[in-house]
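1. just coords:
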């Protein structure tokens, strides 16, 4: 990461960090869909990687603000509807990224900490080129190819078996393979084959492709396999999914086994010792990049020992034992022609730079994020400079191409500033509804206070609700939401589900609109009806509550199972949440008394009078809520805010009255800890805490960070303190590390 970028992240406060995470989540979700589902990328790999990197840096600095519609929690995109769907037996995950040599060193250090290895202990890796293509999983049973599927969203992909059979590098039959073998790798197109394909396309008057990756993805995802057969696709195998028996003991030997079975593996792959060996191999591959004959965008490092890979396990979307070391991105200079303000679904006023279009590495850039008013002024929230000066309309600015979908402005050329350039004055009212736009103490983001009366917030929330990560209503996209809102048909979330009843002849009313017809209208209402039974996790995410992303939605759904149980807990916790807020506000004396009282008013007078009676119950509910692994006080307060009595709660209640959310699938496990809530405290001696947590979750247990009456078991190690004491006080069973290993060993 560049020094400028590091300063930018360090300059963020909690408010601006939350707004930036929200923006990155929305933008990168669209980028995922464009890249993985539609084969029509809206950004380069370097831009995408740097956006995820910035997101991760912010999450590292503000761990309690982590969303899980965050790019760090996403894999691919939901599969298109034109192919059959295939649920992967073993999830197809993405990789974490490294950009600097220091990132590679930290990757190695994290692995050593997890495994409790000394810094100088031998640790072997493999290094291989990261192919810029389309991920594919091939399933063989009894040595015969039975199914091929794209990655999709990591859990469910598209069935492209007929197309995969046309690729020369993919064997139809294997001799000596395990009974069940899922081979995973990358479909790609060489530079020479790409040039020849585009030449044939142009001669035939057909569409040409922008790059080999687009050509490969579009060719594999043809509905007519004969079209795929006519395209020069190749396949490199580099991994595996479900196996009936191990391939080998190391990554290196497993790749050799795949090669013997008849698969192409990358000849540039090498076994490396330690970080120095990895960096030497990175330099060698980067130097040879132009002569490889196919596109790569980095080098992938993997722990070589497969037993260690098993111990390291996975995060929610990435393996701990692998990382992609990406190649550097690019910059360019252009003119800042205007500064516009967008209002998001949480009310954040986000400034956008409108740029004189400039081509940076083949991508035309015309917009860039400006984050907040401090960023425009060129300072952090403490007033410290973050670049050479402020930003003004007409300035010559440097665009950092490895930024976001809307890239960043890295610097400004003050020597080229126009004589009449005026400092930008940030608005203190919402440009969409005219409500005051307030910047609370300690935050750098200014927010519209209009709430649901603000049309920009209202429409943005409706778009979020129907999006693929949430209710996933096919046929009801951004343009349709804007149109139905303008017609007055959909102004609140529940209106989506009463649309047909509202208009009596709902399907006819929609069918009568320009661009619609009987079939499309019928399909829309069928999709709306089907979404009433959407998963609880998606419903929670779709509510648009600040900080509540897809991962947090899954965590909450897994913990509570039903909407009623979730709501009961939140209602019970609200007085304690308000007490927590008052304690925080006590250290902000500069906050106006009226604002403090306004927040206190969220708790009804009845709850205030009953505080003495329900204090213990409220505290227990609050502790349970913030004790859910991945759910902290910041998110819990945001949930309580959204569900406190008022217009937003009324809108949510009306929506849920129309829905019947499905409970999440439970982890199938015969383990004695399946379904139980476990707390680890103290120092573990035979495994790391991270390893213990991974182990427990793999067995179907829930891991919590705090002890409450709902805790089933506390595992203690040397140095266990308040958590062990609380377990004794509450009568919760406690065991030591040996007892834990004996317990799960009997599963």
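-> On my side now, so go ahead. Worth saying up front: this structure is predicted, and the values here are computed from it rather than measured.
2. use CA for all of it now, contacts and neighbours both
-> Fine.
3. buried residues, stretch 612-627. List them.
-> Along stretch 612-627, these residues count as buried under the neighbour rule (16 or more other Cα atoms under 10 Å): 614-615, 617-627.
4. let's bring in a second model and compare:
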């Protein structure tokens, strides 16, 4: 395909994909199948790889995520991103209303208060150029690349308005939160406390690929600055933002008296658990923007709005038992089993107690009257014990593994008790489930029930045994039909082709998550190199520290694990990591990137350089070949000039690739 046809096709693909994103993520009305969407996106990625000079800032391919800067640049807010005064009773709402009436005759807008992370989005000529966190209200952090992964944020507006800055609330939908929590529990990681905590942690990831996987969303609720458009009311603002392609507050009815406002606040409160996202209150705002100016603000809050906060729902119940589960890394996790109670719209009867320190701190004993709630209205948790049974004793996690009977250990300052027996049935069961999971080897059809059945029938003892399953033996198992067996064996065979990083993540090395596995394998490229890696080599990998390095050394020092690797090799499982390099045209060249580039982010420029064989450094030295300089290039460009290092523009970089 020539340049002209590629340019035309890229324009068509971007329009198709952007329209699809708007219909799916904003209107909740998908117009094409997931398969078709994936094919269009892949075609666009292929064309942009062939013609990198056609990559634009609003390309949908920017949403998939990539390496972000190790630090987030500071962003001063021209318009302060203030907070609202909280009120907790209807009397306080009436007091607010009386203060407002002294100045104006108000009309109010009432909206659900989404519990998330406030951000600013900036657009120049209708194109998304920068996104930042609220920070302290005056200065935030640049998280543009991570925000681009949120598909309900338009990269290009329906109208090329000269300048627009809007404020929105980034949140994690309940389904996404539950999935992330389960993955963290499966990986023996400390789970997020609530969706807001999860959204904040996800938005500040240094690797935006992780942000993309967290499935964040946003509601836009305010215009901070605008050029080229006059707006007089808040409701008009939301209507206009909706026309531009934003996902705005889910409801914003208007009322002219406080009794009606309170009725709406009650209605929102009654259905708060029906929303697919977390809310912690309702926001009451004066609708007229000129009236807001008349009312003004205090040093801390605007006088034209308040946030009514709903109290958390807490219930008393009786702790019946504490069950102990053994995770894939051997960690013993205690779970409280209590008399069922209704919380946040569902019946709950179990909650994780985390570890012995948590139990000791709250002095939890079987038979206690306890108070439970849902953290973030989603995850059940034990808040405290309020009454002990007579003659009760403090609960202690068993010193012996409930699965294999081996003595457990508590390593160093770690909170978890662990079973270190490599042949522990529970640990093997969970390690195989993890190995087959989507982010690891992605063996479709190998769910918990099948894994347990394969273990019980003595068909597998380790993950490596999966690749030696025989159809004749599987046919002898109960509830295993020939078609399902064929599908399972085909999925296992297909998994042999996975990248090495999938396998390494699937091995379940403690403290080595999906990203750490990718970094490890991209650095060493083969399992033999990984197995033989030394501490001083591991510690040089970006993002690696003492804990991860020692976890890897410890894992591959055990003969049982080396035997599993040998068995996987013999079965034909891929042991190599393919390079993402597309050409070696920049091989041997070291670049430093500084300033703001015309259409590429620094991370996108970094990816292009590395995919074509070059290296990117964070500092200028005599070994630097080129400084890629954009607008407002600072001290790095000055140093380059002093050292005689060649400075190039974005276009000159792209010309090098031709």
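-> On my side now, so go ahead. All values derive from a computational prediction rather than experimental measurement.
5. returning to that earlier point: from the buried residues of stretch 612-627 of the first structure, which two are the most distant?
-> 614 and 627 (19.5 Å; Cα to Cα).
6. from the buried residues of stretch 612-627 of the first structure, which is closest to residue 137 of the first structure?
-> Out of those, the member with the shortest distance to residue 137 of the first structure (by Cα to Cα) is residue 627, at 37.5 Å.
7. how much space separates the residue of the first structure most remote from its centre from residue 389 of the first structure?
-> Relative to the centre of the first structure, the most outlying C-alpha is that of residue 419, 43.9 Å out, by Cα atoms, centre = their mean. Between residue 419 of the first structure and residue 389 of the first structure the computed distance is 15 Å (Cα to Cα, to the nearest Å).
8. tell me where the stretch 251-400 of the first structure has helices.
-> 251-261, 274-288, 306-312, 373-377 (DSSP state H, counting those that start in this stretch).
9. same question, the stretch 451-600 of the second structure
-> Along the stretch 451-600 of the second structure, the segments classed as helices by DSSP H, counting those that start in this stretch run 471-475, 482-495, 500-506, 514-524, 527-531, 535-538, 546-556, 559-570.
10. got those as CSV, with distance to residue 588 of the second structure columns?
-> As requested, those are arranged in CSV below (distance: least, Cα to Cα, whole Å):
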stretch, distance to residue 588 of the second structure
helix 471-475, 51
helix 482-495, 35
helix 500-506, 26
helix 514-524, 17
helix 527-531, 23
helix 535-538, 21
helix 546-556, 28
helix 559-570, 34
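11. of all those helices, which lies closest to residue 616 of the second structure?
-> Distance to residue 616 of the second structure, taken as Cα to Cα, is lowest for helix 514-524 among the helices of the stretch 451-600 of the second structure, at 15.0 Å.
12. show me what contacts the corresponding residue of the first structure for residue 472 of the second structure?
-> Following TM-score structural alignment, the counterpart assigned to residue 472 of the second structure within the first structure is residue 508. Counting by Cα atoms under 8 Å, 6 or more residues apart in numbering, residue 508 of the first structure touches 518, 521.
13. around residue 635 of the second structure, how many other residues sit close by?
-> Summarising burial for residue 635 of the second structure: neighbours were counted as other Cα atoms under 10 Å, giving 12.
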